[in-house]
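Trainee: Got a sequence here, can you build the structure:
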Amino acid sequence: MKKMTLFILALSLSAIASAQITVTGIVINDSIPLELASVMIKNSTNGIATSNKGEFKLEAKKGDTLSVSFVGYKTKELVLNKTEDFTFKLDEENSFDEVVVVSCHNATITCYKGACGWYREDVSLLDNKSGKKNKLYPNPSSNGIFQLMLVNNYNKVSISIADMSGRSVQNTTQQKFGKKGTIDLSAYPTGIYIVNIIADGKRLEPIKAIKS
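Mentor: So this is what the prediction gives:
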């Protein structure tokens, strides 16, 4: 009886193990690897961002739907049936509505609304005169806590954070910000987020935050 129980247990564990698969692959646009593309198991918090070579490795189960997305590109989905090395070629999102705003802080701003949210073309309002960049660290962050380091000091900083679908998940405003602050995404799922910053009325360059 004991041997039979152990045999049944072994079969059960084997069945569970066989349902688990390791998915690897690369995300590209034509032949160019897409770094920081979002690779997610649909309807879960299981996901990862691609490396600087566009590569990813993810544990999944047979029957899971893999969703691959990147800002400005059409999302692709695939039902997983076996362990395989996949190549995802993403197509650029062409369905944009263009809006032009003239004479805003002496600059012309062009905004586009696509499947993943709003994007803008605007060089004159970006904080890049010094050649330095505003940044988050650590990035990726395993616990979702980021330190935001800005190039300049600011009195008032408003931060709006959106997920990869363009949905706003967090909005905060801090007075007497200085150069350094904290962004807390610990309560949100693993994935890539876009951090939009307005500092003393000036829109800074968006930053990608990766919760791994």
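Trainee: Every contact and neighbour count from this point should use C-alpha atoms.
Mentor: Fine.
Trainee: my guess is Ile145 contacts Tyr188, does it?
Mentor: No. Look at Ile145 against Tyr188 with Cα atoms under 8 Å: they stay out of range, at 10.7 Å.
Trainee: Looking at these two, which one has more neighbours?
Mentor: Ile145 (20 against 15; other Cα atoms under 10 Å).
Trainee: Please enumerate the helices of this protein.
Mentor: For the chain, applying DSSP state H gives helices covering 2-19.
Trainee: For Met149, which non-adjacent residue is closest in space?
Mentor: Take Met149 and drop its neighbours on the chain: the residue closest to it by Cα to Cα, 6 or more residues apart in numbering is Lys180, 4.7 Å away.
Trainee: Glu93 too?
Mentor: In this structure, Glu93 finds its nearest non-sequential neighbour in Tyr73, 4.6 Å apart by Cα to Cα, 6+ apart.
Trainee: now the other sequence, so there's something to compare against:
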Amino acid sequence: MKKMTLFSIAVCFTLITTAQISVSGIVSNDSIPLESANVIIKNSLNGVATNSKGEFKLEAKKGDTLSVSYLGYKPQEFVINKTEQIEIKLKEDALNEVVVVAYSGHRCWTTGCGVSISYNTYWDTNVEKNKLYPNPSSNGIFQLKLVENYDEVKISVANMSGQIIWNSSSQKLGKKITIDLSQFSTGIYIINIIADGKRLEPIKAVKG
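Mentor: Okay, here's the model as predicted:
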């Protein structure tokens, strides 16, 4: 009888610790809501994009880590320990150093400063990024070109309401991946990528 009681307590404890809770909140830059910010449970495909008011809502477990990111802002992570609404304020990230090269051969190193050159110039960030093309796509079929080869790539696609509409998991597929959103309506979608357990920078896809 005592063993059964201990077993029952253990089962109840396990159910409590693994129970799903509803987590909601607002992502903003001080007072400005950030639309399409990525709110994802770290190391999973469970995530949403914020709506036009910066709001999000998803299911998680206590102890999960919430990862929040938005292009141009420093990402933040939070350990979930409550169900009440979370207010998340992201801070702008410093601009990456770039090189301005004029055809005359003059070079100027700058970090976000204003540079005025009267002749033709080009900008080179010297950082190769993952690319999605064609983007926009008229038929909703995109090609994702990754900078590196990965053993396993997991992709989830969220619509502007934050709903995950498409999932894919592939192994040993090289650097190119097809994402087929042809069955969905025109609009903006957020591509979330986990490669070999590492979350890559999300990409905004436009079907139109």
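Trainee: ok so, going back, surely the residue nearest to Glu93 of the first structure meets Asp91?
Mentor: Yes. Under the criterion of Cα under 8 Å, Tyr73 of the first structure makes contact with Asp91 at 5.5 Å.
Trainee: The two: which has the busier surroundings?
Mentor: Per other Cα under 10 Å, whichever of Tyr73 of the first structure and Asp91 has more neighbours is Tyr73, with 19 against 15.
Trainee: residues touching that one, list them.
Mentor: Leu90, Asp91, Glu92, Glu93 (Cα atoms under 8 Å, 6 or more residues apart in numbering).
Trainee: what's around the counterpart of the first one in the second structure, how many residues?
Mentor: Leu90 of the first structure is assigned Leu90 in the second structure as its aligned equivalent, the criterion being TM-score structural alignment. Look at Leu90 of the second structure: counted by other Cα under 10 Å, it has 19 neighbours.
Trainee: Against Tyr133 of the second structure, how distant is Leu90 of the second structure?
Mentor: Distance from Leu90 of the second structure to Tyr133 of the second structure, counting by Cα to Cα, to the nearest Å: 29 Å.
Trainee: Only the buried residues of stretch 4-17 of the second structure, if you could.
Mentor: Judged by neighbour count (16 or more other Cα atoms under 10 Å), stretch 4-17 of the second structure contains no buried residues.
Trainee: Run through who's touching that stretch.
Mentor: Contacts for stretch 4-17 of the second structure (Cα under 8 Å, 6+ apart): Lys61, Lys62.
Trainee: can we see that at 10 Å?
Mentor: If you take Cα atoms under 10 Å, 6 or more residues apart in numbering as the criterion, stretch 4-17 of the second structure is touched by Met1, Lys2, Lys3, Ala19, Lys61, Lys62, Gly63.
Trainee: Contacts only, for the fourth one.
Mentor: The contact partners of Ala19 of the second structure, by Cα under 10 Å, 6+ apart, come to Phe13, Glu59, Ala60, Lys61, Lys62.
Trainee: now, the most widely separated pair of those residues?
Mentor: Distance extremes for the contacts of Ala19 of the second structure: the farthest pair is Phe13 and Glu59 at 19.4 Å, using Cα to Cα.
Trainee: re the thing from before, redo the contacts of Tyr73 of the first structure as CSV? Include distance to Glu55 of the first structure.
Mentor: Formatted as CSV, those follow (distance: Cα to Cα, whole Å):
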residue, distance to Glu55 of the first structure
Leu90, 14
Asp91, 17
Glu92, 19
Glu93, 21
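Trainee: any shared contact partners between Tyr73 and Asp91 of the first structure?
Mentor: Jointly contacting Tyr73 of the first structure and Asp91 under the rule Cα under 10 Å, 6+ apart are Asn29.
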